[in-house]
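Visitor: sharing a sequence plus its predicted fold:
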Amino acid sequence: MILLLILIAGPFPLPLVGKFPQIGYYAWKNGGLVGGLNEIKMKYGKVFTLWMGPIPTVHVADYDVAYETHIKRAHTFGHRYSEGGMDYIREGRGIIASVGDLWVEHRRFALHTLRNFGLGRNIMEEKIMDEYRYRFDDFKKTHWKNEAVQVQTNTFFDYLVGSIINQLLVSERFEYGDQEFEKLKKYLTQTLENLSLLDVFAPLWLLKSDLMKWRTQTTLAPFDYIFGLVKETIQKRVETIEKGEHFISEEGDDFVDAFLMKMKKDKEDGVNSTFNLESLSVDLYDLWLAGQETTSTTLTWACVCLLNHPKVIGKMRKELGHVTGGNRSISLTDRAHTPYLNATINEVQRIASILNFNLLRVLKEDTTIDGQPISAGATFSTQLCLLHTDEANFKNPTEFQPERFLENNNLEKKLIPFGIGKRSCLGESLARAELYLILGNLIMEYDLEPVGVKPELKTPSPCAIMKRPPNYDIRFVPRNR
């Protein structure tokens, strides 16, 4: 395997530590991991090898290669690499990091269940807009200052997006000031701002050892608290059912109900099932993390972009006013008539591109990438951050320019914030609906004002796995005053 992998160009590895020191140097030299990877791409081409310690990993930095591998040969390139930090809680379970039949079965169940609860239908729009209205009404009670809602941006979107996904999963919204939610978000932020390549590639036994305790306390250990809350929520539901305080309707009220119904049916049918309370805990943990953090982070980045580009807001309002007549909310049915809003959302997702380093996959059979032989067992990834900053497709990639998607109708297909192929995000339709409805209606109904200095289009975590937005306060000023 190693001999074949070395055929793909890349920086020469050092014994044991591989390319970690060089990757760190490139990241330091270029102001972050994305800049460092881009320099490596320029030197070694659109497909290159990086050794993460003793592990050789192949990285795709070209859309056409990504499409050919992940779409045309999806079966070969659809297996998740789930070692190290990815397996810290999951241990081979869940929807994000599991593999084989278990992954297929649980992903299919999650998709089917979420669709039953409105994903992709009008009922989901109603749920999103109900929560959007509730959040503004609620924050007006606690954060009303000088004729505006003045709030930390990520806090506002965390409660809004978190409650949308939480109601789908467990029929509960988070009320402002909820101590468990505040602690959860504190731990999650701590983890995502510090999680590094070391935490991804170090063996799980090493991460859990006393030797690495200093590290896991600030990176992976906070996930224990989040997972504990998930398990506690499930246990409460089971207890209320046993006490006759909660009755599961014919289709269930939420994801947990549907999962418990599946468990009961499999037991009655004598099926040797992977659906049990432990796997429910991991599935719920995966769905909540994915449904909460990605969209909330993107919306926080969106406000950074818009605060720095007020002309974009003006163009969006002109278009939305024409479509709605200024007397109704924007709806998902308006998408075909709002090209500038669509382009702005695309550009926000491209700029945000919230993973500095994409999740890895592993090959189960010998194959080729861009004509070069790769052996079974090789790990690889399509680096979305490199595709979204590719000068060949996105001229002046650091600049926020929604117009680029209007000038080139084919550009949108090369924007893949939800991933590509079999492992793309299963919550894509929900996230797209949230971004469209929340941003569209927010711009129509409120002026955006920074509190103090405008936040910069710059991440505070350039070398972490996740590209976090800056922390800043914002004023949402009602336009109908």
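Guide: Sure thing, it's come through.

Visitor: use CA for all of it now, contacts and neighbours both
Guide: Noted.

Visitor: tell me how far the residue nearest to residue 197 when sequence neighbours are not counted lies from residue 434.
Guide: The shortest distance from residue 197 to any residue other than its chain neighbours is 6.9 Å, reached at residue 465 (CA to CA, 6 or more residues apart in numbering). Using CA to CA, to the nearest Å, we find residue 465 at a distance of 24 Å from residue 434.

Visitor: hmm, back to that, tally of neighbours for the residue nearest to residue 197?
Guide: Using other CA atoms under 10 Å, residue 465 has 24 neighbouring residues.

Visitor: counting contacts, what elements does the host helix or strand of residue 474 pack onto?
Guide: Per DSSP states H and E, residue 474 falls inside strand 473-478. For strand 473-478, the packing partners by 3 or more CA pairs under 8 Å, 6 or more residues apart in numbering; DSSP states H and E come out as strand 149-152, strand 446-450.

Visitor: check whether residue 53 really touches residue 21, as I assumed.
Guide: No - because the distance of 9.8 Å does not satisfy CA atoms under 8 Å, residue 53 is recorded as not touching residue 21.

Visitor: between these two, point out the one with more neighbours.
Guide: Per other CA under 10 Å, whichever of residue 53 and residue 21 has more neighbours is residue 53, with 18 against 14.

Visitor: the more buried one: what's it in contact with?
Guide: Under the criterion of CA atoms under 8 Å, 6 or more residues apart in numbering, the neighbours of residue 53 are 15-20, 201.

Visitor: for ChimeraX, write the select line for the buried members of those residues.
Guide: For selection in ChimeraX, the members of these meeting the burial criterion (16 or more other CA atoms under 10 Å) are listed in this command:
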select :18,19,20,201
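
Visitor: mind listing what's buried along the helix or strand encompassing residue 256?
Guide: Per DSSP H and E, residue 256 falls inside helix 255-268. Buried residues in helix 255-268, defined by neighbour count with 16+ other CA under 10 Å: 255-263, 266.

Visitor: use this one as the comparison:
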Amino acid sequence: MDITWMSTLLLALIISSILYSSWNAMYRRRSLPPGPTPLPIVGNVLQIRRGKLVQSLMEFAKKYGPVYTVYFGHNPIVVLSGYDIVKEALVDRGEEFGGRGRVPGFDDFFRGQGIVFSNGELWKDLRRFSLTMLRNFGMGKKSIEERIQEEAGFLVTEIKSLKEKSIDPTNLLVQAVSNVICSIVFGNRFEYDDQKFRELLNLFAATFKDVSGSWGQLQEMLPEIMYYIPGPHQRVNRHLDKLRKFILERVKINQETLDPNCPRDYIDCFLTKQQQETGNSHFDTRNMMLTILNLFFAGTETVSSTLRHGFLILLRYPEIQDKVREEIDRVIGQNRIPNIEDRSKMPYTDAVIYEIQRFSDILPVNVAHVVTKDTNFKGYNIPKGTDVYPLLCSVHRDPKKFATPNKFNPQHFLDSNGCFKKNEGFMPFSAGKRICVGEALARMELFLFLTTSLQNFKLTSKTKFMDEDIEPRLAGFANVPRFYEMSFIPRVL
């Protein structure tokens, strides 16, 4: 019996050794960039610290260089690190690196549709249409500025009703930011106490949390295995399906009252486009719903999370908060609401907002790219269809571009005279062909919501925050801010 058991174990070890040797030889024959040696089946997953995917990828870059390969299961991922490398790939060679790669947390639901996860002509059509429609509804124009100003006013009123109560600001900020995109997509905003609206926003938050958590990171690395394993990652599709049904209800309402000559919102524009291009499947109902979902994620969670990070940072550094408020009082005063033209006269405030975006790194890994053809990059041959991770966090922490990359420092965006200066290492919206379609909208929201809040309130907290409290966790797909509570104290002038 013992001899049989020993023989079986020996045979298993011999087979494992042969498999590993064969895999290792096959792996090393590839002309991909170097990286940690993968194991059969699991690749490099065991070398990535649990729940710390992004930190592990950054550490690999220090060991293997700015261009390296990591294996998630049997799939190679080429990782790009640092400003020079990421800029060359996404901007200088944007055609080759401009495809959308695999995003296992979302791929099963989106299946290559919608503006974010599509490729080829479908992506071009949806992006072109969405940019045009967003501009028509005011993105970068006065009308959208007025919508944001109006919503900022509602936010101030809601905060005043709290009477300096200590709160978690998450819901307030998510509701305010989401109402802007709601006004564009649905043609109306929601009251903050609207239960259905709150349920909708909770679904967005839950999706981000489940995709970015430890289980979501494992799904990113081992999708074929995690598909069969129960856990929080399995809830993502259910969240997304509930969101899809909500959007479908709104689409049906618009269909019943549609006037192609007088579009009220993005949905009306898409429905009209459907009628005009009946033979073009790119503008079917599913692509409409998924594109709207994309717009909501891009226009709600990312901006509201940036504001939450921003408020936390200003609580940590009250002297910076005071300096921003001084500039608000000097340029805007108290007798009118902020407008986007004020930004050019407020270099310090502008620098603080840019630094909040850089430091908070909402999407540290970017959304996965893929090379669209066989590509030679930095002496390595990358086959068509290989996924690429351009680490935006590595750009934002590149010491060649930022003097104190791991510290919050508005001077990164100010010259010696205190004037605002651009920094090429600023890429929170990505870069190149896949740069965020809502960049102009997000920039406007961040300025108007932040300045309106500080014009009316002093931000305080019972907690004394330290530097480690404001550091982004750099864990998974998105940087969700830490939980904290704060109070808004009305200013007395």
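Guide: The structure has been received and is ready for your questions. Remember, predicted model here, so these are calculated numbers, not experimental data.

Visitor: TM-score for this pair?
Guide: After superposition, the two chains reach a TM-score of 0.89 (TM-score structural alignment, normalised by the length of the first structure), with 459 aligned residues with a CA RMSD of 2.4 Å.

Visitor: which element is the most centrally placed residue in the second structure on?
Guide: The residue lying closest to the centre of the second structure (CA atoms, centre = their mean) is residue 363, at 4.0 Å. Applying DSSP H and E as the criterion places residue 363 of the second structure outside every helix and strand.

Visitor: residues contacting the alignment partner in the first structure of residue 89 of the second structure?
Guide: The pairwise alignment with the first structure assigns residue 89 of the second structure to residue 69, based on TM-score structural alignment. Contact criterion CA under 8 Å, 6+ apart gives 76-77, 369 as the residues in contact with residue 69 of the first structure.

Visitor: how big's the offset between the helix or strand in which residue 69 of the first structure is found and the second structure?
Guide: Taking DSSP H and E as the criterion, the element that holds residue 69 of the first structure is helix 63-70. Here helix 63-70 of the first structure is compared with the second structure after superposition; its mean distance to the aligned residues, by mean CA distance after the TM-score superposition for the first structure, is 1.6 Å.

Visitor: next secondary structure element downstream of that helix?
Guide: Elements were assigned by DSSP H and E; along the chain past helix 63-70 of the first structure, the next helix or strand is helix 100-116.

Visitor: residues in the second structure aligned with that next one?
Guide: Applying TM-score structural alignment, one finds that helix 100-116 of the first structure aligns to the residue range 120-136 of the second structure.

Visitor: mean distance, the matching stretch to its aligned residues in the first structure?
Guide: Between stretch 120-136 of the second structure and the corresponding residues of the first structure, superposition yields a mean separation of 0.5 Å, by mean CA distance after the TM-score superposition for the first structure.

Visitor: alignment lookup: residue 442 of the second structure to the first structure.
Guide: Going residue by residue (TM-score structural alignment), residue 442 of the second structure aligns to residue 431.

Visitor: let me fix that: residue 295 of the second structure
Guide: The equivalent of residue 295 of the second structure in the first structure is residue 287 (alignment by TM-score structural alignment).

Visitor: excluding chain neighbours, what is closest to its match?
Guide: residue 95 (7.7 Å).

Visitor: please report how far the closest residue to the residue nearest to the centre of the second structure other than its chain neighbours lies from residue 399 of the second structure.
Guide: Nearest residue to residue 363 of the second structure, sequence neighbours excluded (CA to CA, 6+ apart): residue 478, at 4.8 Å. Here residue 478 of the second structure is placed at a distance of 23 Å from residue 399 of the second structure (CA to CA).

Visitor: more crowded one of those two?
Guide: Taking residue 478 of the second structure and residue 399 together and counting by other CA under 10 Å, residue 478 has the greater number of neighbours (25 against 15).

Visitor: could you look up the SS state of the more buried one?
Guide: Taking DSSP: H, G, I helix; E, B strand; the rest coil as the rule, one finds residue 478 of the second structure in the coil state.

Visitor: that one contacts residue 208, doesn't it?
Guide: Yes - counting by CA under 8 Å, residue 478 of the second structure does reach residue 208; the two are 7.0 Å apart.

Visitor: sorry, back to before: mind putting the helices and strands packed on strand 473-478 of the first structure into JSON lines with mean neighbour count and distance to residue 360 of the first structure?
Guide: JSON lines is the format used below for these (neighbours: other CA atoms under 10 Å; distance: least, CA to CA, whole Å):
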{"stretch": "strand 149-152", "mean neighbour count": "20", "distance to residue 360 of the first structure": "33"}
{"stretch": "strand 446-450", "mean neighbour count": "18", "distance to residue 360 of the first structure": "37"}
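
Visitor: can you put those in a markdown table and add distance to residue 325 of the first structure?
Guide: What follows is these, written out as a markdown table (distance: least, CA to CA, whole Å):
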| stretch | distance to residue 325 of the first structure |
| --- | --- |
| strand 149-152 | 25 |
| strand 446-450 | 16 |
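
Visitor: of all those, which one comes closest to residue 359 of the first structure?
Guide: Residue 359 of the first structure sits nearest to strand 149-152 of all these, at 29.3 Å, using CA to CA.

Visitor: residue 251 of the second structure maps to what in the first structure?
Guide: That one, residue 251 of the second structure, aligns with residue 234 by TM-score structural alignment.

Visitor: need the contact list for that match.
Guide: 256, 277, 281.

Visitor: switch the cut-off to 10 Å
Guide: Counting by CA atoms under 10 Å, 6 or more residues apart in numbering, residue 234 of the first structure makes contact with 170, 256-257, 260, 277-278, 280-281, 284.

Visitor: preserved in the second structure, out of those?
Guide: Contacts retained in the second structure from the contacts of residue 234 of the first structure (both residues aligned by TM-score structural alignment, their matches' CA atoms under 10 Å), given in the numbering of the listed structure: 170, 256-257, 260, 277, 280-281.

Visitor: same list (these) but as JSON lines, adding distance to residue 88 of the first structure.
Guide: Output for those, formatted as JSON lines (distance: CA to CA, whole Å):
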{"residue": "170", "distance to residue 88 of the first structure": "24"}
{"residue": "256", "distance to residue 88 of the first structure": "23"}
{"residue": "257", "distance to residue 88 of the first structure": "26"}
{"residue": "260", "distance to residue 88 of the first structure": "25"}
{"residue": "277", "distance to residue 88 of the first structure": "18"}
{"residue": "280", "distance to residue 88 of the first structure": "16"}
{"residue": "281", "distance to residue 88 of the first structure": "14"}
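
Visitor: all strands of the stretch 251-400 of the first structure, in order?
Guide: 361-362, 367-369, 372-374, 379-382 (DSSP state E, counting those that start in this stretch).

Visitor: what's the matching range in the second structure for the shortest one?
Guide: Across the second structure, the stretch matching strand 361-362 of the first structure (TM-score structural alignment) is residues 369-370.
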